[in-house]
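> I would like the atomic coordinates for the input below:
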Amino acid sequence: MDPSLSALIRQLDLEQLEVNLFRGESRHLGSPRVFGGQVISQALVAAERTVDGRLPHSLHAYFLLPGDVTAPIVYQVDRIRDGRSFSARRVQAIQHGRPILSMIASFQKPEPGLEHAASMPEVPPPEALASYSELVERWLADAGPVPPQTAEAMRTPGAIEFRPIEPQNPLRRVHGEPRQAAWFRAVDRLPDDPHLHRCILAYASDSTLAGAPLRPHGRSWWQPSMIVASLDHALWFHRQARVDEWLLYAMDSPSAQSARGLARGLVFDRSGLLVASVAQEILMRDTGPARSA
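All right, here's what the predicted structure looks like:
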């Protein structure tokens, strides 16, 4: 198996310290801060390990502090409720004695019901698009001198492959519409474990969202003057999906104000079925000289 994906699977296999108490490790992805999607997915793992016979249908998380990539994260689960159909769990992710993330996840006993779903937008297939690694080399060549740490971070192989529909060079951003889309999948085949696929989908859902609210302003998270960070994250699981097969992530941003931008995302499988919805508010603070956007 691909080393990056194997490392992610090991990260999601949390160590149980005590009843309702788990510990996870982080992987360095080119930043001293822990990737938010990692904390969300590990918190979901912790919550799922305290629930039997019910599937997660939603989670709502707040990022409280930047995570330290060099230190383990302890996940404390509070069993808020176990009803006849639904269960609720609160998870605190703790480092150095302080919560870095607080999340509530809701679980439901499987049952039939009425169904409808949004339609997938028409986009080119992933096979017709350049890979992210190919795009990175083009972007670096086009950008001129780039700090070595930035180039290293952009080239760091990940467990998830993304293929943007209309790629923009994050080192030379231009103004555009507040929307974007990308195909994504795990870089290698995964075991047939729905729990693992859900948690890796949660991991991937925190990627690329910030681009949508930044696009209308010609900004990028790679710009030295920009402070970009996830403030919160909501995810709804509608249907089961395999994350080692291509999924389409269609994103838009209806508003930005007060140094915050709202991003929304819909995740479709290759057949066009809606499998998940995402919403996130993003800090997008420009610390450089004032510029018209």
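> contacts, neighbours, all on C-alpha from now
Noted.
> Check whether R79 really touches A88, as I assumed.
Yes - contact criterion C-alpha atoms under 8 Å: R79 and A88 qualify, at 6.6 Å.
> structure for this one too, so we can compare:
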Amino acid sequence: MTEMARQAATGLDSVSGGGGRLVLDKLVALLDLERIEENIFRGISPAQSPVRVFGGQVAGQALVAAGRTVPETRRVHSLHAYFIRGGDPSVPIVYQVDRIRDGRSFTTRRVVAIQHGKAIFSLSASFQTDEPGIDHAESMPEVPDPETLPTFAERAEGFPLRFAGRPRPIDIRYVGDPPWITRTSGAFSGHNRVWMRADGTLPDAQLLHVCVLTYASDMTLLDSVLARHGVYWDVDEVLGVSLDHALWFHRPFRADEWLLYDSTSPSASGARGLATGRFFTREGEHVATVVQEGLLRVR
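Here you go, the predicted structure:
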């Protein structure tokens, strides 16, 4: 286990002082996997964790494992993942990388995360060398600047939300009223929009930034499904888990700079909800697209 990973074992949400900076350091440490063999890596979870491993964590760690078998000159442009079983935060996760193909322009990797001898998660990722081509993108919606918006803790004050008062590695600012408020007002607009960024400066390694964004992309996305039905985590009786997750990376970005996460839900049925999201920089560049389906049981 690396020294950074040892520090991460103290927990992402166990810091009583120092705010998000210390918690961000622990997230970076969680993504610093231990290499056991050429294509085998081991990751850990925070000491103080929920019952299941956070989906964004295992997705981020799996992408780290894949990326460490690929030349740095090739950037990840897409990933597709399935959450197979709930992860056990009390034991390490082993990531096995299958080097599917190394082509002239593209590299493909498959990663399986294993605990207790069983697969809990699988990921396929594709990497590409930089090359010129046609270029277009949709425009970013007009929203207030993130500095003008309340923090997550300020928005959550007075509501029974888990972890609301604890430091978080990702600074999240809701544009407009968050869904735990609109659930009773009926003012949901059809889009769940938040500004988010790593709460501190990250090293320059490009792979780290895409892995931190992968981690953060599992946050707030399914809110867009629940908000359409006037319910929300912790406030109502909602059981939800991620089933699959797909990400496309369009342009370079830094995860420690503000990104607008604009998400909506086109459909929900059969106790499953589909959510799509787009990431934009402050300058309006569309840098990533997300699609996720979640199991959502509302009592």
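> hang on, the earlier thing: for R79 and A88 of the first structure, indicate the residue with more neighbours.
Applying other C-alpha atoms under 10 Å to R79 of the first structure and A88 shows that A88 carries more neighbours, namely 20 against 15.
> Which residue is the nearest non-sequential neighbour of the more buried one?
S106 (4.6 Å; C-alpha to C-alpha, 6 or more residues apart in numbering).
> Tell me the counterpart of that neighbour in the second structure.
Under the alignment defined by TM-score structural alignment, S106 of the first structure corresponds to S126 in the second structure.
> now swap in R163 of the first structure and tell me
In the second structure, the residue matched to R163 of the first structure (TM-score structural alignment) is R173.
> For its match, give its distance to R74 of the second structure.
32 Å (C-alpha to C-alpha, to the nearest Å).
> Likewise for G60 of the second structure?
G60 of the second structure is 17 Å from R74 of the second structure, by C-alpha to C-alpha.
> Looking at the two, which is more packed in?
Neighbours per residue, other C-alpha under 10 Å: of G60 of the second structure and R74, the larger number sits with G60, 22 against 17.
> I'd say the more buried one and L207 touch.
No - with contact defined as C-alpha under 8 Å, G60 of the second structure and L207 do not form a contacting pair (10.1 Å).
> measure the residue nearest to A88 of the first structure to G24 of the first structure for me?
Distance from S106 of the first structure to G24 of the first structure, by C-alpha to C-alpha: 21 Å.
> ok, I282 of the first structure - contacts?
By C-alpha atoms under 8 Å, 6 or more residues apart in numbering, the contact list for I282 of the first structure reads 210, 228-232, 260-263.
> What helix or strand is L27 of the second structure located in?
helix 19-30 (DSSP states H and E).
> Not counting its own residues, what contacts that helix?
4-8, 11-13, 15, 43-46, 61, 167-171, 198-200, 208.
> What span of the first structure is the helix or strand following it aligned with?
Sequence-wise, the next helix or strand downstream of helix 19-30 of the second structure (DSSP H and E) is strand 34-37. Matched against the first structure by TM-score structural alignment, strand 34-37 of the second structure falls on residues 15-18.
> what about that stretch, how far off from the second structure?
With mean C-alpha distance after the TM-score superposition for the first structure, stretch 15-18 of the first structure departs from the second structure by a mean of 0.3 Å once superposed.
> Helices of the stretch 51-200 of the first structure, residue ranges please.
132-143, 148-155, 194-204 (DSSP state H, counting those that start in this stretch).
> So which of the ones you listed is nearest R215 of the first structure?
helix 132-143 (16.5 Å; C-alpha to C-alpha).
> Contacts only, for the closest residue to I40 of the second structure other than its chain neighbours.
Using C-alpha to C-alpha, 6+ apart and skipping the chain neighbours, the partner closest in space to I40 of the second structure is Q96 (4.7 Å). Contact partners of Q96 of the second structure, counting by C-alpha under 8 Å, 6+ apart, are 39-41, 65, 111-114.
> measure the corresponding residue of the second structure for I282 of the first structure to H250 of the second structure for me?
Alignment note: I282 of the first structure maps to G294 in the second structure; criterion TM-score structural alignment. Using C-alpha to C-alpha, one gets 24 Å for the distance from G294 of the second structure to H250 of the second structure.
> Next: Y82 of the second structure.
Relative to H250 of the second structure, and taking C-alpha to C-alpha, Y82 of the second structure is found at 21 Å.
> These two - which one has more neighbours?
Using other C-alpha under 10 Å, the more surrounded residue of Y82 of the second structure and H250 is Y82, with 20 against 17.
> Please look at the more buried one and D244 and confirm they touch.
Yes - with contact defined as C-alpha under 8 Å, Y82 of the second structure reaches D244; the gap is 4.3 Å.
> What segments of the first structure are strands?
For the first structure, the strands defined by DSSP state E occupy 15-18, 21-24, 55-63, 73-82, 86-95, 98-108, 160-164, 179-186, 226-230, 232-237, 247-257, 260-269, 274-286.
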